[in-house]
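S.K.: 3D model of this:
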Amino acid sequence: MDHDLVGQLFKKYYNDVLLYAMSLTRNASEAEDLVSEAFFKALAIADDVKNFKAWILKVCRNLFLNKKRKHSKIVELSEDMSSECDDVLQQIVKDENYRALYNAIGLLPQNLKEVILLFYFEDMRVDAISLIVGKSESNVKVMLYRGREQIKQILEK
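M.R.: The predicted structure follows:
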């Protein structure tokens, strides 16, 4: 792939991919590493990727899952990591309701959280999400429904 094209795609999608990586890792430095690796892989792909955003998010997800498997441990936030995530998120999230919603989403199981973030925060369609997470479109719709229901329960507490 042309390096100039990768540069343009990097500028266009960096923030989206970084937010997605942050939702996976809950750690700013790990998220930045994932984003760098994902865009590095973009250098090797063919020019005919139809939906680059969906593709790069799937690459990011797969890199995360591979690292998680390799280290075979659950990523946990320490107090330092939590404040580091909060600093990054506070730049993006200014509204108190938005923050409450984001925190509620953070309490969801990983599979539901991922689908909710892609659908509502990345404005992705169900068909693109199904490609990223490897589930059927109807399964993604069910996951969206369950995620919304769990968020309602969390916010009502």
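S.K.: from here on, contacts and neighbour counts on C-alpha atoms
M.R.: Fine.
S.K.: so how far is residue 9 from residue 126?
M.R.: 22 Å (CA to CA, to the nearest Å).
S.K.: what does residue 100 give?
M.R.: For residue 100, the distance to residue 9 - CA to CA - is 31 Å.
S.K.: and what of residue 32?
M.R.: Distance of residue 32 to residue 9, computed by CA to CA: 16 Å.
S.K.: which residues are in contact with residue 22?
M.R.: Residue 22 makes contacts with 28, 30-31, 85, as judged by CA atoms under 8 Å, 6 or more residues apart in numbering.
S.K.: and the furthest pair within the residues you listed?
M.R.: 30 and 85 (11.0 Å; CA to CA).
S.K.: these two - which one has more neighbours?
M.R.: Taking neighbours as other CA atoms under 10 Å, residue 30 and residue 85 compare with residue 85 leading, 19 against 16.
S.K.: give the contact list for the more buried one.
M.R.: So residue 85 contacts 22, 26-28 (CA under 8 Å, 6+ apart).
S.K.: one more, please, to line up against the first structure:
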Amino acid sequence: MEEYKFNECVRTQSKRLYLIALSFTKNQADAEDILQNVYLKLFNCKKEFESDEHIAKWLTKVCINESKDLLRLHFRKRSVPLEEAINLSCIDNTQDIDLIKAVMSLPKNQRAVIHLFYFEDLQINEIAKLLGVKESTVKARLSRARQKLKAKLGDDDYE
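M.R.: Okay, the predicted model is just below:
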């Protein structure tokens, strides 16, 4: 990949990929490590991408796989306060902070589908493919996560 194209990917995809990694790890340092691994793979990748959208989807898949690998390798439950896990300086208002905290408190599998569906605008079939599960599983996780978020946040502001 050409250097200018690589730099453009880093500039445009970093925040999105960081949030994906963070949704899996709940740990800022681990999310940053995952992001570095993702960009190292992109830098060393010899594959020709058809479009920017193709690159974005490839990076999303690599980020998810790197996140799963890290969790599987370490098999640890290292918890930190949500304020530490979330870089609150990049979030604009209190309502967004409350929403992100509520999403981060969900179980990992529900947190992942919520993030991919709402924040990455992926379709259910795309999420199923990325996570390696059936579409019905994605729908069930999405439904359970929505119920939990409604209970935590109330259903007035987040419909």
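S.K.: related to what we said a few turns ago, which of residue 126 and residue 9 of the first structure has more neighbours?
M.R.: Taking neighbours as other CA under 10 Å, residue 126 of the first structure and residue 9 compare with residue 126 leading, 19 against 16.
S.K.: the more buried one matches what in the second structure?
M.R.: Residue correspondence, TM-score structural alignment: residue 126 of the first structure in this structure matches residue 124 in the second structure.
S.K.: my read: residue 145 of the second structure touches residue 108, true?
M.R.: No: the pair residue 145 of the second structure / residue 108 is not scored as a contact, 10.3 Å apart, by CA atoms under 8 Å.
S.K.: nearest residue to the middle of the first structure?
M.R.: For the first structure, the residue sitting closest to the mean C-alpha position, by CA atoms, centre = their mean, is residue 20 at 2.1 Å.
S.K.: that residue and residue 47 of the first structure, how far apart?
M.R.: Separation of residue 20 of the first structure from residue 47 of the first structure (CA to CA): 23 Å.
S.K.: before we move on, what about residue 24 of the first structure?
M.R.: Using CA to CA, residue 24 of the first structure is found at 27 Å from residue 47 of the first structure.
S.K.: more neighbours: the two, which one.
M.R.: residue 24 (21 against 12).
S.K.: was I right to think that one contacts residue 64?
M.R.: Yes: counting by CA under 8 Å, residue 24 of the first structure does reach residue 64; the two are 7.3 Å apart.
S.K.: show me what contacts the aligned residue in the first structure for residue 3 of the second structure?
M.R.: Aligned by TM-score structural alignment, residue 3 of the second structure pairs with residue 3 of the first structure. Going by CA under 8 Å, 6+ apart, residue 3 of the first structure touches residue 43.
S.K.: now the strand or helix carrying residue 15 of the second structure on the first structure. Mean distance?
M.R.: Using DSSP states H and E, the element containing residue 15 of the second structure is helix 3-25. Here the mean offset of helix 3-25 of the second structure against the first structure after fitting is 1.5 Å, by mean CA distance after the TM-score superposition for the first structure.
S.K.: the following helix or strand past that helix: how far from the chain's middle?
M.R.: Toward the C-terminal end, the helix or strand that comes next after helix 3-25 of the second structure (DSSP H and E) is helix 28-44. Helix 28-44 of the second structure has its average C-alpha position 13 Å from the chain's average C-alpha position, going by CA atoms, centre = their mean, to the nearest Å.
S.K.: no more questions from me, cheers.
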